[in-house]
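1. From the sequence below, what's the structure:
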Amino acid sequence: MTLFRPCIDLHQGKVKQIVGGSLNDSGATENFISQYDAEYYADLYKKHGLKGGHVIALGKDKKNHEQAICALRTYPNGLQYGGGVTAKNATEYLKAGASHVIVTSYLFKNGAFSWDRLDKIKRETGVDRLVLDLSCRRTKDGWYIATNRWQTVTSTAINEENLYEFAQHCDEFLIHAADVEGLQAGIDEELVALIGKHSPVNATYAGGARSLEDLKKVQTLSDGNVDLTIGSALDIFGGSGVNLEECIGWNKQAAAEPA
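-> Next up is the predicted model:
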């Protein structure tokens, strides 16, 4: 059954919602800047028993790191962490309370996927606490993993073969559709269907969700095999498409469904 997964996106030390494809060295197009810190959202998710959400630090700002650590300590084992994760620092986030660490760019060296780096970080985290971020951009030939804040499109495709191979080395996938991230213009239905059909492990999709109907749509397209993150459209992030209570209700209903 498809579940709602919460998020805390950090940029320049603040909880924000941005247009994913706009992120670069000079900043980003911002949809929302919260008056609350990461601890507030972590505590909110904890109170409502929302697990499996992700804290993502966008950029190397020191305040991002401070906010992320605070969120992880507020909700131990309830949130995953991603943003600049390497084999050298992965353990720090796990010790701070992350249930998993999420890794992307570190796994690429000179534009090519590095199995050696995957082995190194896997030795630090174990397979059961590692999430591979396969966030991607659409090309005329399909979807390809994008690194460096989604600005660099690699030669590694999101396809049946690669999903199967990567699944042997991690517990979950997190896949942002960077082309629609933050736009509230609808999910990438073809990508969701592909992930749902071919991912051997739990997968969370993010990008373009704008209403509770998108949870229903992901459920149908993926046969319940893909979870959904809703960001900019959510009321707690200034959106008007869906409110958190609806998402909590969806998850409770899902939990009550027979296996």
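
2. drop to CA atoms for contacts and neighbour counts, all remaining ones
-> Fine.

3. Centroid-nearest residue for the protein?
-> By Cα atoms, centre = their mean, the chain has its centre lying nearest to L174, at 4.7 Å.

4. a helix runs through it, doesn't it?
-> No. Assigned with DSSP: H, G, I helix; E, B strand; the rest coil, L174 falls outside any helix and is strand.

5. can you give me the helices for this structure?
-> 38-47, 62-74, 90-96, 115-125, 160-167, 189-198, 212-222, 244-256 (DSSP state H).

6. from memory the residue nearest to the centre of the chain sits against S199, does it?
-> No. With contact defined as Cα atoms under 8 Å, L174 does not reach S199; the gap is 11.1 Å.

7. Now show me the structure for the sequence below, then we'll compare the two:
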Amino acid sequence: MQLLHGRVSQVAMPSLLNAVVTAPAMRPRAPLTVRGAVSAEVSTVQEGKRAVKFRPCIDIHKGKVKQIVGSTLRDLPDDGNSDNAAALITNFESQLSAGAFAEMYKNDGLLGGHVIMLGADPASHAAALEALKAYPGGLQMGGGVNLDNARGYLDAGASHVIVTSFVFRDGQMDDERLKQLVKLTGKNRLVLDLSCRKKDGQYMVVTDRWQRFSDLVVNEATLVMLSAFADEFLVHGVDVEGKRLGIDDELVKILGKYSPIPCTYAGGVNTLADLERIKAAGNGVVDVTVGSALDVFGGDLPYKEVVAWHNRQLASCDASREGS
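-> Next up is the predicted model:
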């Protein structure tokens, strides 16, 4: 796949090795833009019939399952007296363990959820491994993933590892790091987190606990190009994440229109109607994560109703396939 004068052209990639070797350099000096029509419609995701799925989450902070407004996280030490501690907004802290949530998701048949460590402390690491052990193959693992620990998380039971900050350096994507990670994990077990915030009218990927803007725009060219390296994308709408004020429809539309691979959106979901909005805006191909709004995380939206909605999507898709 090559980026030529702002346009994307498809190049045959018969193997992961070819994808790694022939991939274009991904350190654009200016935000990546598209000037013409691009062939994202060749995607099997866009062509095939699939159900929109609910992807559950387990966010871990200092060993506890919490729901935090992600944009309030800082890299400063939390000594109890710092501005960091005061600025952190925690929506909910559960008395249940990460393993208990993983067991619940397993019992409800929910695949492809994500475990995110919001810190590298030993308690959070232990809690994450507990979740992976409780639901081997059912959860993706993210938070500080790099070349040193990615393989270990996969061996511990993660279906995929999720990566953001490691493949960026000084606000630019480091293609060598990305290639190394793909060689280590395999494309089919890597999820790229393209969580973003709006800046100057464009959605820019943010890294380092969503504090640093990169120069990478979430648009057609970027999604098509990076699909050569990942099995899925995970995208938090950071401007609305954790605030339960409604979804970012514009961002969901971009993902639904242009992502050639499965993509999960998170941010702002508050009602079942928001799930239907994502289904519509995302062209029926964008999955959804719900966090703070769920009653299991202290919100008002019944978890069981979301699971029932998820099951209805699967049943409807199965019926559609049988009738075609």
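
8. Which residues are in contact with the aligned partner of the residue nearest to the centre of structure 1 in structure 2?
-> In structure 2, the residue paired with L174 of structure 1 is L234, using TM-score structural alignment. By Cα atoms under 8 Å, 6 or more residues apart in numbering, L234 of structure 2 lies in contact with 162, 191-195, 263-266.

9. Tell me the one of these nearest I247 of structure 2?
-> I247 of structure 2 has its nearest neighbour among these in A266, at 8.2 Å by Cα to Cα.

10. R277 of structure 2: which of the contacts of L234 of structure 2 is nearest?
-> Among the contacts of L234 of structure 2, and counting by Cα to Cα, the member closest to R277 of structure 2 is Y265, at 11.8 Å.

11. Would you mind finding the match for L184 of structure 2 in structure 1?
-> So, by TM-score structural alignment, L184 of structure 2 is matched to E124.

12. thought L251 of structure 2 was touching D239?
-> No. Judged on Cα under 8 Å, L251 of structure 2 makes no contact with D239 at a distance of 10.7 Å.

13. between those two, which one's more packed in?
-> Taking neighbours as other Cα atoms under 10 Å, L251 of structure 2 and D239 compare with L251 leading, 23 against 18.

14. which residue in structure 1 lines up with that one?
-> Checking TM-score structural alignment: L251 of structure 2 goes with L191.

15. try G291 of structure 2
-> Counting by TM-score structural alignment, the partner of G291 of structure 2 is G231.

16. for the match of L184 of structure 2, what are its contacts?
-> Taking Cα under 8 Å, 6+ apart, we find E124 of structure 1 in contact with 87, 90-91.

17. Columns distance to N243 of structure 1 and neighbour count on top of those, output as a markdown table?
-> Converted to a markdown table, these look like this (distance: Cα to Cα, whole Å; neighbours: other Cα atoms under 10 Å):
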| residue | distance to N243 of structure 1 | neighbour count |
| --- | --- | --- |
| A87 | 37 | 18 |
| A90 | 33 | 23 |
| T91 | 34 | 18 |
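
18. Between those, which sits nearest S211 of structure 1?
-> Nearest member of the contacts of E124 of structure 1 to S211 of structure 1, counting by Cα to Cα, is A90, at 33.9 Å.

19. what residue of structure 2 takes the place of the closest one?
-> Match for A90 of structure 1 (TM-score structural alignment): A150.

20. ok, now L212 of structure 1?
-> Matched to structure 2 by TM-score structural alignment, L212 of structure 1 sits across from L272.

21. Look up how far V238 of structure 2 lies from its match.
-> L272 of structure 2 sits 20 Å away from V238 of structure 2, going by Cα to Cα, to the nearest Å.

22. higher neighbour count, these two?
-> Applying other Cα under 10 Å to L272 of structure 2 and V238 shows that V238 carries more neighbours, namely 22 against 13.

23. The aligned partner of V217 of structure 2 in structure 1 - how many residues pack around it?
-> In structure 1, the residue matched to V217 of structure 2 (TM-score structural alignment) is A157. By other Cα under 10 Å, the residues close to A157 of structure 1 number 21.

24. Next: R73 of structure 1.
-> 19.

25. Repeat that for K198 of structure 2.
-> 17.

26. Now it: closest residue in space that isn't a chain neighbour?
-> M204 (6.1 Å; Cα to Cα, 6 or more residues apart in numbering).

27. ok, now how distant is the one you found from A230 of structure 2?
-> Taking Cα to Cα, one finds M204 of structure 2 at 19 Å from A230 of structure 2.

28. and if you look at I261 of structure 2?
-> From I261 of structure 2 to A230 of structure 2 the distance is 8 Å (Cα to Cα).

29. go on, V240 of structure 2?
-> In terms of Cα to Cα, V240 of structure 2 sits 25 Å off from A230 of structure 2.

30. Now do stretch 30-38 of structure 1: which range of structure 2 does it align onto?
-> Mapped onto structure 2 using TM-score structural alignment, stretch 30-38 of structure 1 spans residues 90-98.
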